[in-house]
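# Got a sequence here, can you build the structure:
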Amino acid sequence: MGGLTLYLHVGPHKTGSTYVQELCTGKSEVMAAAGLLYPKEYFRLYGHHDICKVFNSHDDEVVFHSVVDKWKKQGCDILLSSEKLSLMSGDFFRKLKGLFPEYAFKIIYYYRSPSDRMVSQWQELVKHGFTSSFPEFFAKSFFRVSQKGDIGHERFLTDLESVVGRENMVFIDHKRCVSEGNSMQALMSVVGLNGLVEDDNVRRNLSLPIAKAELFRALNIAQQRSDCDASENVRLAFNRLRLAKEPAVRELMDMISADLMYIEVGNSAVDLASYDYMVSRYSDRFWLEPLVPVGRKVKVPRGEWMFNPRALQLLYKVFSVSQGQSEVVFQD
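Below is the predicted model:
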């Protein structure tokens, strides 16, 4: 079965992963006919996010071995895609590689300037219950810049390189793909199926508007401190009850909007250092030459609006309604 390749698209988060995953899902049969398997196993929300759990226990490994045998019998190249893979260790990739000794092992990584990605990442985390303010998240992230899985991926990439070899890593510049509308073209080119699946340039998994993200963050805090059942995400309850048009919500949104400030992202010292590192170490491993970092101004919340007594009163009211209660008890 020589000549086959296992491609791992590892994200990372907020680099357009959902976009290419959804296109791959819709064209999986076309891809399979062309010799590239986009498996249905370990699949959730268009990507293979559950692949990260296959070595959690002996039983998980036994099941995974049988699935791998099933994939191999199809005699195709294999594409696995999950941004969660960018959080995994070198040991994980070493074990995975060991199950495919007859396959070439290729990594696909979409590169995005750290501070630019960080704004989108904060908005995404808030969707799922995150409570830190943007300034707090920003500060902590920059202090942890060298840590794997945070805004700097040097350690992660070094771990990967030790497992698969530098020659088996391919980088795609997210900023260039967005500007040229060719994220899917890039992926198809890397896997040797240039033009098979075309870009539709429909945005997926959109970030929340920044003021709404800040409102949800405050509601997340309220849920943490209340005696309410936390089984339903605050954002989902808010949308299910269609609270956006409530007068209290509109007033809160006005307060938050007045509290926004501009910051410049994309060309900070961290971005420039990250770009220099990527170009100096991997310039010949990029699909196309990466664009030089350029700053752009974005609005982010200060968080000072929460010190307004009127805002706290309105927030209390909105949260109570979102929980289907007239009054909610908060823990000290």
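# For the rest of this, base every contact and every neighbour count on C-alpha atoms.
Noted.
# And residue 281, which helix or strand is it part of?
helix 269-282 (DSSP states H and E).
# Contacts for that helix, please.
Residues from elsewhere that reach helix 269-282 (Cα atoms under 8 Å, 6 or more residues apart in numbering): 113-115, 142, 145, 152, 171, 292-293.
# and residue 109, that one's in a helix?
No. Counting by DSSP: H, G, I helix; E, B strand; the rest coil, residue 109 falls outside a helix, being strand.
# residues near it, how many?
Using other Cα atoms under 10 Å, residue 109 is surrounded by 23 other residues.
# packing partners for the helix or strand where residue 218 lies?
Element membership for residue 218 (DSSP H and E) is helix 210-225. Counting contacts by 3 or more Cα pairs under 8 Å, 6 or more residues apart in numbering; DSSP states H and E, helix 210-225 packs against helix 114-127, helix 234-240, helix 247-258, strand 296-301, helix 309-322.
# my read: residue 191 touches residue 7, true?
Yes. With contact defined as Cα atoms under 8 Å, residue 191 reaches residue 7; the gap is 7.4 Å.
# another one to check against the first:
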Amino acid sequence: MGPHKTGSTYIQKRLHENREALNDSGICYPDAYYLFFGHHYLLNALNGEDGVDKIYGNFSLGSCDHKDILISSENFIYLTKKGLLKLREVFSGYDLNLVYYIRRPSLRLLSRWHEEVKQGGVASAENYFVSHLFRPMQSSEVNNIRHVDLAIEIFGRNSIKLVDYDTAVAENNMLSLLLSVVGKDFVVPDVREDVNKMVSLAEIEIIRFLNFRALAAGLLKGSNVREAFYSSYEEIFGAVDELKKRIESHAYEVTIGDAGFDKAVQSLLVNEYHDLLINKPSAVEKVVKIIPSSNWMMETGLVQEASAISSLVFGKLESKNG
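Next up, the predicted model:
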């Protein structure tokens, strides 16, 4: 069930690569609504107007007879009440278990900002944080417990399982915990693999600048700027490396991981949802991160350097569009 930045890409990649072993052990990882490694297209079908019979038929579940069915998408965190009710109806003949991975909010927010920029976002780290932290417990990005409560209301408490992400990372059992829900812990072993790894935040700032310029020029379409940036990397490496160093001189140190809302969510897990946790709750700890300030864009020289990079990158975009 997600949310984003809680190991979902790693889990889905391992499931995708080991479908045969899963099938042999009695677990079906179906093809329906499949994109990359997960069932990401299912979100729109459930939240939208597709009927229960149509969705059920698209799964062609005959191939999954007598097997446990496992579906995965971090986008399921955006299922509305209507979508969750439809999910319950589609799989009404099954014993449903919904597994949520819960991560300390401030750490996840930084990863989410990073991912948003990769996908075409233009908000600075400061603005992104403020937009969610102004009312943290009302933000779905900070307080995922709200979605857990909705799922409990619809499916019942016994159908909900929670995994403490930080403990799972430390113990390297992210996937094993998911498979343990159906008693198949060791069918696909966990590995130490950094999937969808964060790149330098200074590099993300350059991509954000390019997104902003592309948006103003009418060139921005999803992650196309990032893709053009990396396809141009050999040509622009020297300029990018120098600009990253200068952006880093505008960075500042931030201590995250133990904010008030981190402690509040962890307290809820320990005191209100301990019966749903299938691993140990992690301790709330401080983590120091170096965050690039958007103030670098106030320096004419740095903007000129970034603009020179944008000319090369946008040349790729325009040739592709042409």
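# For stretch 251-265 of the second structure, list every residue counted as buried.
Within stretch 251-265 of the second structure, the residues scored as buried using 16 or more other Cα atoms under 10 Å are 251, 256-259, 261-263, 265.
# ah, wrong one, I meant stretch 19-38 of the first structure
So for stretch 19-38 of the first structure, counting by 16+ other Cα under 10 Å, buried means 19-21, 23-25, 28, 31-32, 35-38.
# and which of those is nearest residue 135 of the first structure?
residue 19 (28.4 Å; Cα to Cα).
# How about the counterpart of that closest one in the second structure, nearest residue that isn't a chain neighbour?
Residue 19 of the first structure maps onto residue 10 of the second structure when the alignment is built from TM-score structural alignment. Nearest residue to residue 10 of the second structure in three dimensions, chain neighbours excluded: residue 195, at 5.5 Å (Cα to Cα, 6 or more residues apart in numbering).
# And the one you found? What does it align with in the first structure?
By TM-score structural alignment, residue 195 of the second structure lines up with residue 204 in the first structure.
# wait, is its match part of a strand?
No. Looking at residue 204 of the first structure with three-state DSSP, it is coil, so not inside a strand.
# so how far is residue 325 of the first structure from it?
Taking Cα to Cα, to the nearest Å as the criterion, residue 204 of the first structure is separated from residue 325 of the first structure by 34 Å.
# picking that back up, what's the most buried one of the helices and strands packed on helix 210-225 of the first structure?
Mean neighbours per residue, mean count of other Cα atoms under 10 Å, is largest over those for helix 114-127, with a mean of 21.
# sorry, back to before: so how many other residues sit close to the residue nearest to residue 10 of the second structure?
Using other Cα under 10 Å, the number of residues around residue 195 of the second structure comes to 12.
# Quick check: it touching residue 9?
Yes. Contact status for residue 195 of the second structure versus residue 9: in contact at 6.6 Å, counting by Cα under 8 Å.
# neighbour count winner among residue 191 and residue 7 of the first structure?
The neighbour comparison of residue 191 of the first structure against residue 7 (other Cα under 10 Å) goes to residue 7, with 23 against 17.
# residue contacts, the more buried one?
Contacts of residue 7 of the first structure (Cα under 8 Å, 6+ apart): 77-80, 105-108, 191.
# three-state assignment of it?
Assignment for residue 7 of the first structure (three-state DSSP): strand.
# Trace it over to the second structure, please.
Checking with TM-score structural alignment, residue 7 of the first structure has no match.
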